[in-house]
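In: I'll drop the sequence and a predicted model, then ask my questions.
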Amino acid sequence: MTTDLRVLTPDDWDRWYKAFEHAFGGVTETAQERALWRDLTEFGRSLGVWDEDECVATAGAFRFGLTVPGGARVDAAGITMVSVAPTYRRRGLLSAMMRRQLDDVRAWGEPLAILTASEPPIYGRFGYGAATQELAAEIDTARVRIAPPRRAVDADGVPRGGTGEGGAGAGRIRLRQVGATDPAVRAACEEIYAAVVPERPGMIARTPGWERLPVVNGERERDGMSPVQCVLVERDGEVAGFTLYRVKPEWDRSGPKGTVELRELYARDAEAYGELWRFLFGIDLTSTVRARNRPVDDPFQHLVSDVRRCGLQVRDALYVRLVEVGAALEARTYRTPVDVVLEVEDAFCPWNEGRWRLTGDAKGAACVRTADQADLALSVRELAAAYLGGVSLTSLAGAGRVTELRPGALAEASTAFSSDVAPWLPHGF
């Protein structure tokens, strides 16, 4: 077999993307979806494997800024559209693309690579660790109530406003239905999104073009759903939060039993956040709110009257790869002071192998090569899993994935690596 691994060009995109679609079941996306992904494709960072004129494998890498513990935005390659044609499996094409990608990411000076895995077993051998989880919910709103948000107060304890009834007026909260695709509305929503990105590890800054993703209506996903709708929560004429959602009308002999599918919900404060959830629970002719991807510590769980009837499920989400161990560990801060020597195993990126001394606290960190005796031994995969603070080193040690070589080092490092809020990837790529 003679194949050619090369950088993607605009002229080859249609055949490249068709090969990707074919590898994922052969369902052709809508013209709207294809146009979005073509516009977002970064050609110089995308690869294709060709057998003469046939594209038989694909991979891409978006340029992202990823929030890490401490709030810094770190350059990360968002690995995407990875596929191998069914007739070309077991020939080393995936390994060849992973090798080329990680070499490129290192050359680009990006200390992290991130991805979402269609099948979790695939990427561990390339050093990716499952670093975040996502929460899914299917809430029976016919039987579950949501508490009204507490009214915010100023520094003197005087209520700031917020009637809880959507009333208009100075200092009051009101809800407003708007066009989800309207450019001015999208700009207001993106401003809210950008404001919350630094607050949670795992979130990615959306560059121009990505604001279209939440409102694309793919036929494969709709399944009888309405187009994406948008409601803003406003206070004193300023946007304080928004939600994007779709509705699937359904009826049986007993009456309406529609479903609200939540796509996005962001707010500047708890009051606006609670009002948006109350709105979703109260949409006419519906009895279910379904959310596919929320943070595992999402506060709505503390507002509902019966969490058992919320159908909660947790699954893996973002996978992280430390391309440059030293730079990656220096880029984040640490919850408590830490001074630990890590013995890192990394066969796929051998430049990371060896001992690294990590010193840091909530203000900053340094990570340098050292010949000192190791305190903890682990592979780069476990280090990546713990990197965003959502997976504890202690838990990994309990699974035999981390070895404590100095008594006390595990507890010290595990606490330091932890995050105050659960890391979360808000959407795929």
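Out: Arrived safely. Residues are numbered from 1 along each chain as shown.

In: going forward, measure contacts between C-alpha atoms and count neighbours the same way
Out: OK.

In: What distance do you get for the nearest residue to residue 423 once chain neighbours are set aside to residue 362?
Out: Sequence neighbours aside, residue 201 is the residue nearest to residue 423 in space, at 4.6 Å (criterion: Cα to Cα, 6 or more residues apart in numbering). Between residue 201 and residue 362 the computed distance is 14 Å (Cα to Cα, to the nearest Å).

In: Which of these two has more residues huddled nearby?
Out: Per other Cα atoms under 10 Å, whichever of residue 201 and residue 362 has more neighbours is residue 201, with 28 against 15.

In: which residues touch stretch 67-75?
Out: Residues outside stretch 67-75 that contact it (Cα atoms under 8 Å, 6 or more residues apart in numbering) are 63-66, 110-112, 197-205, 331-334, 362, 388-389, 419.

In: To what extent is residue 359 buried, counted in neighbours?
Out: Other residues within reach of residue 359, judged by other Cα under 10 Å, total 19.

In: ok but it is inside a helix, no?
Out: No - assessed by DSSP: H, G, I helix; E, B strand; the rest coil, residue 359 does not belong to a helix; its assignment is strand.

In: got the contact list for it?
Out: When contacts are counted by Cα under 8 Å, 6+ apart, residue 359 is found next to 337, 338, 339, 340, 365, 366, 367.

In: Spatially, which two of those are the most separated?
Out: Within the contacts of residue 359, 337 and 367 form the most distant pair, 13.5 Å apart (Cα to Cα).

In: returning to what we had before: ok, the contacts of residue 359 vs residue 348, which is closest?
Out: Closest approach between those and residue 348, by Cα to Cα: residue 367, at 20.6 Å.

In: still on that earlier bit, which of the contacts of residue 359 are buried, as a ChimeraX select command?
Out: To isolate the buried members of those in ChimeraX, using 16 or more other Cα atoms under 10 Å:
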select :337,338,339,340,365,366,367
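
In: hmm, back to that, out of the contacts of stretch 67-75, which are inside helices?
Out: Among the contacts of stretch 67-75, the members falling in helices (DSSP state H) are residue 331.

In: Buried subset of the contacts of stretch 67-75 as a PyMOL selection?
Out: For the buried members of the contacts of stretch 67-75, the matching PyMOL selection, counting by 16+ other Cα under 10 Å, is:
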select buried, resi 63+64+65+66+110+111+112+197+198+199+200+201+202+203+204+205+331+332+333+334+388+389+419
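
In: Could you list which of the contacts of stretch 67-75 belong to strands?
Out: 63, 64, 65, 66, 112 (DSSP state E).

In: which one among the residues you listed gets closest to residue 83?
Out: Nearest to residue 83 among the ones in strands among the contacts of stretch 67-75, with distances taken as Cα to Cα, is residue 63, at 19.3 Å.

In: okay, pairing it with this:
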Amino acid sequence: MLRSEDWDQWYDVLLRAFGGTAEPAEERELWRRLTPCERSVGAWDGGEPVGTAGAFDFRLTVPGGASVPAAGVTMVGVSATHRRRGLLTAMMRRQLDDIRAWGEPLAVLTASEPVIYGRFGYAAATFGLHAEIDTGRVRLSVPAGTDDVRLRYVDPRAALDRCEAVYARTVAARPGMLARRPGWERLGVVEAETERDGASPTQCVLAERDGQVTGFARFRVRPQYTDAGHNGQVELQDLAGLDPVSEAALWRFLFGIDLTTSLKVRARPMDEAWQYQVSDIRRCGLRVRDQLYVRLVDVGAALQARTYQAPVDVVLEVEDPFCPWNAGRWRLSGDPKGAVCERTADAADLVLSVRELGAAYLGGVSLAALGAGGRVREVREGALAAAAVGFGSAVAPWLPHGF
């Protein structure tokens, strides 16, 4: 366990592992306050730290809307002088044993290098949409009622509580979202001038209906000018709305900011409505990137914690060499109202590893697609198609921010 008095040394090892760039004092102090020392471990060579790993105490929304305890694996690094000595494996071993002892059925992380974490049972379960939209040519068609939404500029820091209240009301609606503890909201306003690279400080706009705050957008503007005129860029940092018209009003605002001709968007939900409101999707420069990696620490508890969009009754034979307590056969019976997952001696219908279960867990990766890729083996004919439908989600899972 990490001692609080060792945090600075421990954190410096992490920063060096990720390139050694110093952070602004405010950001460093925020991470100090957010770090759960009692849930963090380190590797030490004599009196010097050479490895780091932590686990935030999150609650993760799963299909059906339940908020499930999940360890947010974070701050993982090994000094370049101590690579290939088994330190990472030892920390991952200790960490997953701890998470199991804490009674948390899930571990999640964002991977700097995906190949590293696959061998510990993690798999990409959510994806984010990136875009660079030509707002000089692309128009937005918004739903009726959008004009009833009032927008106004506010100071980003002064509006933190109002923005966080909106965020909190959206968490249960989408798998993959994190219920945040106090302090996390400050990540949205901590910034360094070097990170802006010529862009404006963070700006914030609130959406209001009937006197109530129903959405917000935080963004920067990067002024640019050529002989042909202004062609500045809007860089979206965060946007949330409680209803479709509030979201549409915020997107329309971003499309129309004076002296700008493009809107840069990063890591948005794969099914976000603006994609179906634009006049020309080809001029939106869409790209997809992996986001949240999921690892089932307790297969039975994890599969029982979510619901299934169609009835499922399937025996899963699970392979899990790193956490052998998960290995074996599990009967999963579930529907939109709930689920039961228990050990069984019955014959397997599907054979897969814990990685495939992690990929499919939030409903954003199809078990059928994994089967087509040779990652899931069907034993009973028809079992894969039925399970794939049940595991799906009507709403694409999404991770709202990194950690």
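Out: Everything's here; your move. On a predicted model such as this, the values are computed, not experimentally measured, just so you know.

In: With both chains overlaid, what TM-score comes out?
Out: Once superposed, chain against chain, the TM-score is 0.99 (TM-score structural alignment, normalised by the length of structure 2); 403 aligned residues with a Cα RMSD of 0.9 Å.

In: Compare the contacts of residue 359 of structure 1 with structure 2 and list the overlap.
Out: Checked against structure 2 using both residues aligned by TM-score structural alignment, their matches' Cα atoms under 8 Å, the contacts of residue 359 of structure 1 keep these contacts: 337, 338, 339, 340, 365, 366, 367.

In: Which single one of the residues you listed is nearest to residue 58 of structure 1?
Out: Distances from residue 58 of structure 1 to these, taken as Cα to Cα, are shortest for residue 367 (34.7 Å).

In: hang on, that closest one packs against residue 332?
Out: No - Residue 367 of structure 1 lies out of contact with residue 332 (Cα atoms under 8 Å); the separation is 10.8 Å.

In: ok so, going back, with the ones in strands among the contacts of stretch 67-75 of structure 1 in mind, which one is nearest to residue 424 of structure 1?
Out: Nearest to residue 424 of structure 1 among those, with distances taken as Cα to Cα, is residue 66, at 10.7 Å.

In: Looking at structure 2, name the residue matched to that closest one.
Out: Using TM-score structural alignment, the equivalent of residue 66 of structure 1 in structure 2 is residue 60.

In: contacting residues around that match?
Out: The contact partners of residue 60 of structure 2, by Cα under 8 Å, 6+ apart, come to 66, 67, 68, 69, 70, 175, 176, 177, 178, 179.

In: same check, this time on residue 54 of structure 1
Out: residue 15.

In: That one pairs with which position in structure 2?
Out: So residue 54 of structure 1 corresponds to residue 48, using TM-score structural alignment.

In: ok, now residue 136 of structure 1?
Out: Aligned partner of residue 136 of structure 1 by TM-score structural alignment: residue 130.

In: just residue 150 of structure 1 next, same as before
Out: Aligned partner of residue 150 of structure 1 by TM-score structural alignment: residue 144.

In: show me what contacts its match?
Out: Contacts of residue 144 of structure 2 (Cα under 8 Å, 6+ apart): residue 245.

In: I'd like to know which elements the longest helix along structure 2 is packed against.
Out: Longest helix in structure 2 by number of residues (criterion: DSSP H): helix 87-101. Applying 3 or more Cα pairs under 8 Å, 6 or more residues apart in numbering; DSSP states H and E, one finds that helix 87-101 of structure 2 contacts strand 41-45, strand 48-61, strand 67-78.

In: quick check: angle from the last one to strand 48-61?
Out: In this case it means strand 67-78 of structure 2. Between strand 67-78 of structure 2 and strand 48-61, the angle comes out at 160 degrees (axes from the mean of the first three to the mean of the last three Cα atoms, to 10 degrees).

In: wait, residue 241 of structure 1 sits on residue 234?
Out: Yes - using Cα under 8 Å, residue 241 of structure 1 makes contact with residue 234 at a distance of 7.1 Å.

In: So for those two, which sits in the more crowded spot?
Out: residue 241 (27 against 21).

In: Determine which residue in structure 2 is aligned with the more buried one, please.
Out: Per TM-score structural alignment, residue 241 of structure 1 is aligned with residue 215.

In: Ok, residue 314 of structure 1 next?
Out: So residue 314 of structure 1 corresponds to residue 288, using TM-score structural alignment.

In: Tell me roughly how far the helix or strand encompassing that match lies from structure 1 on average.
Out: Here residue 288 of structure 2, judged by DSSP states H and E, is contained in strand 287-290. Aligned to structure 1 and superposed, strand 287-290 of structure 2 gives a mean residue distance of 0.6 Å (mean Cα distance after the TM-score superposition for structure 1).

In: Return the list of helices and strands in contact with that strand.
Out: Strand 287-290 of structure 2 packs on strand 127-133, going by 3+ Cα pairs under 8 Å, 6+ apart.

In: Need the contact partners of the strand it packs on.
Out: 262-270, 283-292, 364, 397-399.

In: Filter those residues down to the buried ones, PyMOL style.
Out: Of those, the buried ones go into a single PyMOL selection, burial set by 16+ other Cα under 10 Å:
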select buried, resi 262+263+264+265+266+267+268+269+270+283+284+290+291+292+364+397+398+399
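
In: quick revisit: tell me the one of the contacts of residue 359 of structure 1 nearest residue 179 of structure 1?
Out: residue 365 (45.0 Å).

In: can you confirm the closest one is in a strand?
Out: Yes - assessed by three-state DSSP, residue 365 of structure 1 belongs to a strand.

In: That one against residue 335, yeah?
Out: No - using Cα under 8 Å as the test, residue 365 of structure 1 is too far from residue 335 to be in contact (11.1 Å).

In: all helices for the stretch 201-350 of structure 2, in order.
Out: 244-255, 299-305 (DSSP state H, counting those that start in this stretch).

In: could I get those helices as CSV with distance to residue 52 of structure 2?
Out: Shown next, in CSV, are the helices of the stretch 201-350 of structure 2 (distance: least, Cα to Cα, whole Å):
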stretch, distance to residue 52 of structure 2
helix 244-255, 39
helix 299-305, 27
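
In: Out of the ones you listed, flag the one nearest residue 11 of structure 2.
Out: helix 299-305 (31.5 Å).

In: whereabouts in structure 1 does that closest one align?
Out: Counting by TM-score structural alignment, helix 299-305 of structure 2 falls onto residues 325-331 of structure 1.

In: what's the spacing between that stretch and its chain's center?
Out: How far stretch 325-331 of structure 1 lies from its chain's middle: 20 Å, per Cα atoms, centre = their mean, to the nearest Å.
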